[in-house]
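J.: here's a sequence, model it:
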Amino acid sequence: MTQLKLPDIAAQHQEQALSLHWVGMCGIALPVQFDGRSTAAKADAGVNLIDGSSRGIHMSRLYLALESLANQPLTPLAIRQLLADFMSSHEGLSSAAYLRLSFEHLLKRPALVSPLAGWKSYDVTVDARIQNEMFHVELLVSVPYSSTCPCSAALARQLIQQQFQASFSQQQINKASVLEWLGSAQGILATPHSQRSTAKIQVRLRSNQTVLPITELIDCVEASLGTAVQTAVKRADEQAFALANGQNLMFCEDAARRLHNAVKQLEWSTAFRLRVEHAESLHAHDAVATSQWQWDVSCEA
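T.: Predicted coordinates:
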């Protein structure tokens, strides 16, 4: 029996010729090797379509090429080679290639005081592209932290002062009575409000970067803010966390400025943009601040 040749619909010409900026697939399940372990990722892969007379691209070629990332450590070099494979498999059709990988990065974090430790998960996105014969890689990390409102701290201190004045207006003040008052609910009758907050940092790496400094970027963010959320804790750790919050009062503007100055010092950062979100416990809306450095339209995929 004669086997019929399968039709190649994508090779058939369309009625209207038009080039396209990006064509590909999103949400492809893919294991990636990073930091010595395999991690489940989602991949978006695509190329541009400069040949407007072509019906479409060869998506199966992109899909099959992604398998190379499952068999080697995730590095800028591995990503660059993958993008080059995307383009070589679409020679004459495409002049640019794109890849986005999204996954969770697990780090074991020690408690502040006790010997306990626990795992924290950070959302990570790696954006890469070859465009105009230039290779670009950007890291986007999302880091949770705690933020205590400076305004509420000042208002709480004022109420405590007023309560102190009312409690001791008619009696002699001595150290023992003040200590007892400070440890009572009557004394510290007001506390500042805090909220779980999120810092999202997107950094463009140097073109000759050999590793993906994901952990280093997360460490930089947490160190600059000083109030990273905790994992396993004892009461001593919780007390240390309360102290850290009290010594790191910040509006969203303060957090954004701290992060801007810290990330700017990273030697492998050539451009960045950041966004901090304070999920208000006072209001039903969030407080947000953004900043950027050397980030312009050329940084956009």
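
J.: okay, CA-based contacts and neighbour counts for the rest of this
T.: Fine.

J.: which residues touch the top helix by length along the chain?
T.: Longest helix in the chain by number of residues (criterion: DSSP state H): helix 150-167. Outside helix 150-167, the residues within contact range by Cα atoms under 8 Å, 6 or more residues apart in numbering are Gln186, Gly187, Ile188, Leu189, Ala190, Thr191, Pro192, His193, Leu249, Met250, Phe251.

J.: one more, please, to line up against the first structure:
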Amino acid sequence: MTALMLPDIAAQPHGQDQPRLDFVGMRQIALPVLLDGKPLDCRVDAGVSLDDPGARGIHMSRLYLALEALEQQELSLPAVQAVLARFLDSHEGLSRQAHLNLRGELLLKRPALVSPLAGWKAYPLALNTRLDGHGFHVELQLTLGYSSTCPCSAALARQLIQQQFVADFADKKLDHADILAWIGSSSGILATPHSQRSEARLQLRLDPDLQRLPVRQLLDGAEAALGTALQTAVKRADEQAFALANGQNLMFCEDAARRLHQCLREQDGLLGFRLEVVHAESLHAHDAVARSDWNWHRGRSR
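T.: Below is the predicted model:
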């Protein structure tokens, strides 16, 4: 029996010209890759534009199969660009623009501040890329958590402690041992500033000529600039060191945004960025937010 040719409905032309489509493809494709030598369980969006006004559709299976080139290897910009080029090659005459977006969580083992303990921390990230007639475009999104202690709250707490000190020692001769005991008592240090878990969201336009993704470098730099990165496994000595770090890094959301802005301006390989910090207030039922950007809109053609 002669094998019948399987119908290819997507390849059949339209009877009349149709509008151009910016993106046709797939979302949430599972793809395992490596980043900084660590496994990254990715979800991928892959697609191309449909520019041929007479074509009914694209060849989605060709996009899916092209992703195999990224499996189980170090994720790099040259590798991503090669896959995007394959998207376009496999849709010659149909598409002039290719898209590949990856999302996942990078797990990094972070040491405690003092003790020999260490634990894993997850950093959500997204890599959004595009290849078109204007070149290769890359945006990296990173999210990291930190602690922020309110400077105003700290000042108000110090004032209450001063007032209590005056009240407790107004008619007493100052004695070193008594003062030391007072400082260590709850009646002496009767007020504490409020802190909150906070989050920084970074959108970074990368130089497309970078050979490796500087994710670890960017995360380490941002956490060092803030000074109060969230911890994993801790002992009491680590908790005390964390309290010290918070006391030495009092931050409004404005302070955190400015620290990150300065840090990112000093990073190599960035063409522009936009950042947002969110302090989930422990005093209020709302968040405090600050945003900043540098060179973000320049060169961001569609």
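
J.: TM-score for this pair?
T.: Overall, the chain-to-chain superposition scores 0.96 on the TM-score scale (TM-score structural alignment, normalised by the length of the first structure); 301 aligned residues with a Cα RMSD of 1.5 Å.

J.: so the longest helix of the first structure corresponds to what in the second structure?
T.: Using TM-score structural alignment, helix 150-167 of the first structure corresponds to residues 151-168 of the second structure.

J.: list the buried residues in that stretch.
T.: Buried residues in stretch 151-168 of the second structure, counting neighbours by 16 or more other Cα atoms under 10 Å, are found at Pro151, Ser153, Ala154, Ala157, Arg158, Leu160, Ile161, Gln164, Phe165.

J.: please give the element, helix or strand, for Glu253 of the first structure.
T.: Element membership for Glu253 of the first structure, per DSSP states H and E: helix 252-264.

J.: one more: Ala244 of the first structure?
T.: Under the criterion DSSP H and E, the helix or strand holding Ala244 of the first structure is helix 235-247.

J.: between the longest helix of the first structure and helix 235-247, how many degrees?
T.: An angle of 100 degrees separates the directions of helix 150-167 of the first structure and helix 235-247 when computed by axes from the mean of the first three to the mean of the last three Cα atoms, to 10 degrees.

J.: show me what counts as buried in the following helix or strand past helix 150-167 of the first structure.
T.: Tracing the chain C-terminally past helix 150-167 of the first structure and defining elements by DSSP H and E, one meets helix 175-182 next. By neighbour count on 16+ other Cα under 10 Å, the buried set for helix 175-182 of the first structure is Trp181.

J.: would you mind identifying the next helix or strand past helix 175-182 of the first structure?
T.: Note on helix 175-182 of the first structure: by DSSP H and E, the next helix or strand toward the C-terminus is strand 194-205.

J.: what's the mean deviation for that next one versus the second structure?
T.: Here strand 194-205 of the first structure, set against the second structure after superposition, deviates by a mean of 1.0 Å using mean Cα distance after the TM-score superposition for the first structure.

J.: contacts for that strand, please.
T.: Taking Cα under 8 Å, 6+ apart as the criterion, the residues outside strand 194-205 of the first structure that touch it are 136-149, 221, 268-281, 299.

J.: now with 6 Å?
T.: Contact partners of strand 194-205 of the first structure, identified using Cα atoms under 6 Å, 6 or more residues apart in numbering, comprise 137-148, 268-281.

J.: now do it: distance to the chain's middle.
T.: Strand 194-205 of the first structure has its C-alpha centroid displaced from the chain centroid by 5 Å (Cα atoms, centre = their mean, to the nearest Å).

J.: re the thing from before, for the contacts of helix 150-167 of the first structure, which entry has the maximal number of neighbours?
T.: Sorting these by how many neighbours each has (other Cα atoms under 10 Å) puts Leu249 first, at 22 neighbours.

J.: tell me the SS of that one?
T.: With DSSP: H, G, I helix; E, B strand; the rest coil as the basis, Leu249 of the first structure sits in coil.

J.: so it touches Pro192, yeah?
T.: No - applying Cα atoms under 6 Å, one finds Leu249 of the first structure not in contact with Pro192, separated by 9.7 Å.

J.: the match of helix 150-167 of the first structure vs the first structure, average offset?
T.: Superposed on the first structure, stretch 151-168 of the second structure shows a mean distance to its aligned partners of 1.0 Å (mean Cα distance after the TM-score superposition for the first structure).

J.: so which residues of the first structure form strands?
T.: Shown for the first structure, the strands assigned by DSSP state E span residues 20-34, 37-49, 97-110, 117-131, 134-148, 194-205, 269-278, 287-293.

J.: which residues are contacting the first one?
T.: In this structure, residues lying in contact with strand 20-34 of the first structure by Cα under 6 Å, 6+ apart are 38-49, 69-70, 73-74.

J.: tell me which of the residues you listed is nearest to Ile9 of the first structure?
T.: The shortest distance between Ile9 of the first structure and any of the contacts of strand 20-34 of the first structure, using Cα to Cα, involves Leu49 and amounts to 16.1 Å.

J.: and the closest one, what does it touch?
T.: Ser19, Leu20, Leu93, Ser94 are the contacts of Leu49 of the first structure under Cα under 6 Å, 6+ apart.

J.: just flag the most distant two among those residues.
T.: With distances taken as Cα to Cα, the most widely separated pair in the contacts of Leu49 of the first structure is Leu20 and Leu93, at 10.4 Å.

J.: so for these two, which sits in the more crowded spot?
T.: Set Leu20 of the first structure next to Leu93 and count neighbours by other Cα under 10 Å: Leu93 wins out with 21 against 14.
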